[in-house]
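1. take this sequence and fold it.
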Amino acid sequence: CRGKGVTLVAGGAKIPDTLKAVEQLLKNGLVERVAVGGLVGFVFALAKYGIVNSLLKREVERGGYLPYIERARQTLSKYGAQIYTPIDFAVDQNGRIDVDIYSLTQVPLDIGRSTVLQLKEIIEESEVVIFSGPMGYIEDDRFAVGTTELLKAAANKRLILGGGHTILAAEKAGVLEKAYHVSTGGRAFIQTIGGEEMSAVKVLLTSAKKFWT
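-> Purely as a prediction, here's the structure:
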């Protein structure tokens, strides 16, 4: 597998583009594993575990997430063993509270601490980490925890960063200078890695594996 040892950490709110990127990267064997967070992770979690209560169903319908959940479900049916979805989330209930997927009644603002630990283990086992999109609402420090923790773990690997929010979070976490490559265009970066032609990503991954010292 050309992508052996390569993990994509995919978050943010650009759900359609990211769903396409995840499927294409796995289909083409350019990544071994995908860890999802942000609204992307929320959609994948609902695709895996279902919409567990009426309050959450109302939020999902209001947000227009149903078509994305179906697309994520199809992706999981093909590549579920390689995709790591959140098992808990953080919400704002007079402060940050972590809840498991079955207790979730609203759109989350971060991945939960159990998910952070799980995804850090995935990163630790990786050689190259492509980090595109935050795990939560990083504008509020209470909900930047997941993004910060995973970026710090990924800084010990050959790290490729994509998107303005990811770069901002990496700067705040003190790991920006440790990145092997930085792409400022978030949507463009996602579209590039999600497209049929992935020569740019192939070059980056080959270079990261061969020449990183």
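2. drop to CA atoms for contacts and neighbour counts, all remaining ones
-> Will do.
3. and for Ser114, the neighbour number?
-> 16 (other Cα atoms under 10 Å).
4. with adjacent residues omitted, what lies nearest to it?
-> Counting by Cα to Cα, 6 or more residues apart in numbering, Ser114 lies nearest to Asp88, which is 6.5 Å off, once chain neighbours are set aside.
5. quick one: contacts for the one you found?
-> Neighbouring residues of Asp88 by Cα atoms under 8 Å, 6 or more residues apart in numbering: Asp98, Val99, Asp100, Ile101, Ile111, Gly112, Arg113, Ser114, Thr115.
6. which residues sit in contact with the fifth one?
-> Which is Ile111. Residues in contact with Ile111 (Cα under 8 Å, 6+ apart) are Gly37, Gly38, Pro86, Asp88, Phe89, Ala90, Met135, Gly136, Gly146.
7. of these, closest to Thr184?
-> Thr184 has its nearest neighbour among those in Met135, at 17.5 Å by Cα to Cα.
8. just to revisit the earlier point, and which of the contacts of Asp88 is nearest to Ile190?
-> Within these, distances to Ile190 taken as Cα to Cα reach their minimum at Ile111, with 20.7 Å.
9. residues contacting the nearest residue to the closest one once chain neighbours are set aside?
-> Distances taken as Cα to Cα, 6+ apart place Phe89 nearest to Ile111, at 4.3 Å, with adjacent residues excluded. Going by Cα under 8 Å, 6+ apart, Phe89 touches Asp98, Val99, Asp100, Ile101, Leu104, Pro108, Leu109, Asp110, Ile111, Gly112, Arg113, Thr115.
10. go on, Leu66?
-> If a contact means Cα under 8 Å, 6+ apart, then Leu66 has Val60 as its contacts.
11. and Ala90, by the same measure?
-> The contact partners of Ala90, by Cα under 8 Å, 6+ apart, come to Arg96, Ile97, Asp98, Val99, Pro108, Leu109, Asp110, Ile111, Gly112, Phe143.
12. here is the second sequence; please produce its structure so I can put it next to the first one:
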Amino acid sequence: MKYFQMHDFDFKGKRTIVRVDFNVPLENGRITDDKRIQAALPTIRHILDNSGSVILMSHLGRPKGEGPEKGLKMDPVAKRLSELLSKDVRKLDDCIGDDVKKAAESLQPGEILLLENLRFHKEEKKGDEEFAKKLASLADLYVNDAFGTCHRSHASVAQITNYLPSAAGFLVQKEIDMISPVIDSPKRPYIAILGGAKISDKIRLIESILPKVDRLLLGGAMIFTFYKAAGFEIGKSLVEEDFLKDALRIQKEAGEKLVLPIDVVVADKFDADAKAENVFVEEMPAGWIGLDIGEASIKLFQTMIANAKTVVWNGPMGVFEFERFATGTLEVARSVAELKDATTIIGGGDSASAVAKMGLADKMTHVSTGGGATLKFFESGTLPALECLEKNHEKFS
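-> Below is the predicted model of the structure:
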């Protein structure tokens, strides 16, 4: 994989447009978690410290793409970023147009612009070339530091690389450096742990990672599709009927490599205060719903994790938002954190939240910022945005 990195560019006196992932959680107009903003600071500071100017662009939330939407503007982000940098961040009212072009052209070394939410324009998600060209016209260089969107072929991630010399930012570089060795040559035993609600979200990853791992441990609500496919009673647990044949086929093909929980915690309703019991899988009562892996399964998983030299984990083992059904997720997190001389990769999303909630993030080799991008990277070994950076290297070398 050959692409430009930050050290390949001379930022002095140049305007650099940086795609960041500032899709932060908001509550009543206030940012409740600024980790994604903080993750981009090294790249931003490097450009500024090297006498360059920075134009930042990101999406926020899920606007319809039909113009500005209240509650999804980038103003709170500009305020927080200004506080973190102890520097003025000028936020614009759009991301393209004459006023934006003038603001960019007047930018001086050491100054920062933040464009308005990219997804206020439907052309962003469509990967529109003209939209990408307008974004590119604002700058001399492009840096992608939004790993969380690298699996998307959006204009600010993919098409923009057709028009400017383009590099991977420090955050994207770190993700590649941490994940690529696990994809290419993992230390063994290699254990993957996958959870989450739907098999449909993980089936491609399951199929691609099974031949590479020594064991694949499954948790989360998707296990009930596997159980039903095998003929077990699953009560009112979540099941995806369209994937029953796939689940059965995967079980047969995987053999001992695929490890499903042997017991589960079931509840009489989906509620934090529901009546709950720990039962073996073959004894699940009709009308109840599975909300976590059981005690025996936790011990089984812990035994397998204890010998691992590489662990990749994505997705909770149960409904960890409810404290009573968070035990499986928390115990798996502890087991992974306790490993010595092992590479441990947490694949973003809910598993990253669980690890952070427990204060175990610094015990892991790497907690990815990617979520869907991380899964896609493990599935295919590359990402659309990374392929674009490779083509850009060929074009501008």
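13. before we move on, the earlier item: shared with the second structure, which of the contacts of Asp88 of the first structure?
-> Contacts conserved in the second structure for the contacts of Asp88 of the first structure, using both residues aligned by TM-score structural alignment, their matches' Cα atoms under 8 Å: Asp98, Val99, Asp100, Ile101, Ile111, Gly112, Arg113, Ser114, Thr115.
14. list buried residues within those residues.
-> Asp98, Val99, Ile101, Ile111, Gly112, Arg113, Ser114, Thr115 (16 or more other Cα atoms under 10 Å).
15. nearest to Ser54 of the first structure, of the residues you listed?
-> Nearest to Ser54 of the first structure among these is Ile101, at 13.7 Å by Cα to Cα.
16. tell me the counterpart of the closest one in the second structure.
-> Residue pairing (TM-score structural alignment): Ile101 of the first structure is matched to Val281 of the second structure.
17. so what's that match closest to, chain neighbours aside?
-> Closest residue to Val281 of the second structure apart from its sequence neighbours, by Cα to Cα, 6+ apart: Asp263 at 4.9 Å.
18. also Leu360 of the second structure?
-> Ala337 (6.6 Å).
19. for the counterpart of Gln82 of the first structure in the second structure, give me its contacts.
-> Here Gln82 of the first structure is matched to Lys257 in the second structure, going by TM-score structural alignment. Lys257 of the second structure makes contact with Leu210, Val213, Asp214, Arg215, Leu216, according to Cα under 8 Å, 6+ apart.
20. Leu150 of the first structure reaches Gln118, doesn't it?
-> No. Judged on Cα atoms under 8 Å, Leu150 of the first structure makes no contact with Gln118 at a distance of 10.2 Å.
21. okay, these two: which has more neighbours?
-> Taking other Cα under 10 Å, Leu150 of the first structure and Gln118 do not tie; Leu150 has more neighbours (24 against 15).
22. what does that one correspond to in the second structure?
-> Match for Leu150 of the first structure (TM-score structural alignment): Val332.
23. distance of its match relative to Leu217 of the second structure?
-> Val332 of the second structure is 11 Å from Leu217 of the second structure, where distance means Cα to Cα, to the nearest Å.
24. those helices in the first structure, which residues are they?
-> Along the first structure, counting by DSSP state H, helices occupy 15-27, 38-49, 54-63, 66-79, 113-124, 145-154, 164-172, 186-194, 199-211.
25. now the angle from the first one to helix 38-49?
-> Inter-element angle recorded for helix 15-27 of the first structure and helix 38-49: 70 degrees (by axes from the mean of the first three to the mean of the last three Cα atoms, to 10 degrees).
26. tell me which strands and helices helix 15-27 of the first structure is in contact with?
-> helix 38-49, helix 66-79, helix 186-194 (3 or more Cα pairs under 8 Å, 6 or more residues apart in numbering; DSSP states H and E).
27. buried sites along the first one?
-> Yep, that's helix 38-49 of the first structure we're talking about. Of all the residues in helix 38-49 of the first structure, those buried under the rule 16+ other Cα under 10 Å are Gly38, Leu39, Val40, Gly41, Phe42, Val43, Phe44, Ala45, Leu46, Ala47, Lys48.
28. of all those residues, which two lie farthest apart?
-> Checking the buried residues of helix 38-49 of the first structure with Cα to Cα, the most distant pair is Gly38 and Lys48, at 15.4 Å.
29. what is the neighbour count of the equivalent of Leu210 of the second structure over in the first structure?
-> Alignment note: Leu210 of the second structure maps to Leu26 in the first structure; criterion TM-score structural alignment. Residues lying near Leu26 of the first structure (other Cα under 10 Å) number 21.
30. if I pick Leu26 of the first structure, what's in contact with it?
-> Neighbour list for Leu26 of the first structure: Glu32, Arg33, Tyr79 [criterion: Cα under 8 Å, 6+ apart].
31. for these, which single residue is the most surrounded?
-> Arg33 (27 neighbours).
32. wait, that one sits on Val22?
-> No. The pair Arg33 of the first structure / Val22 is not scored as a contact, 9.5 Å apart, by Cα under 8 Å.
33. now do the shared contacts for those two.
-> In contact with both Arg33 of the first structure and Val22: no residue, using Cα under 8 Å, 6+ apart.
34. quick one on the thing from earlier: distance to Ala173 of the first structure added to the helices and strands packed on helix 15-27 of the first structure, as TSV?
-> Below are these laid out as TSV (distance: least, Cα to Cα, whole Å):
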stretch	distance to Ala173 of the first structure
helix 38-49	17
helix 66-79	30
helix 186-194	19
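35. out of these, nearest to Leu55 of the first structure?
-> That would be helix 38-49 among those, by Cα to Cα, at 13.5 Å.
36. contacts for the closest one, please.
-> Under the contact criterion Cα under 8 Å, 6+ apart, helix 38-49 of the first structure has outside partners 10-15, 18-19, 36, 65, 68-70, 72-73, 76, 85-87, 101, 107-111, 133-137.
37. thanks a lot, see you next time.
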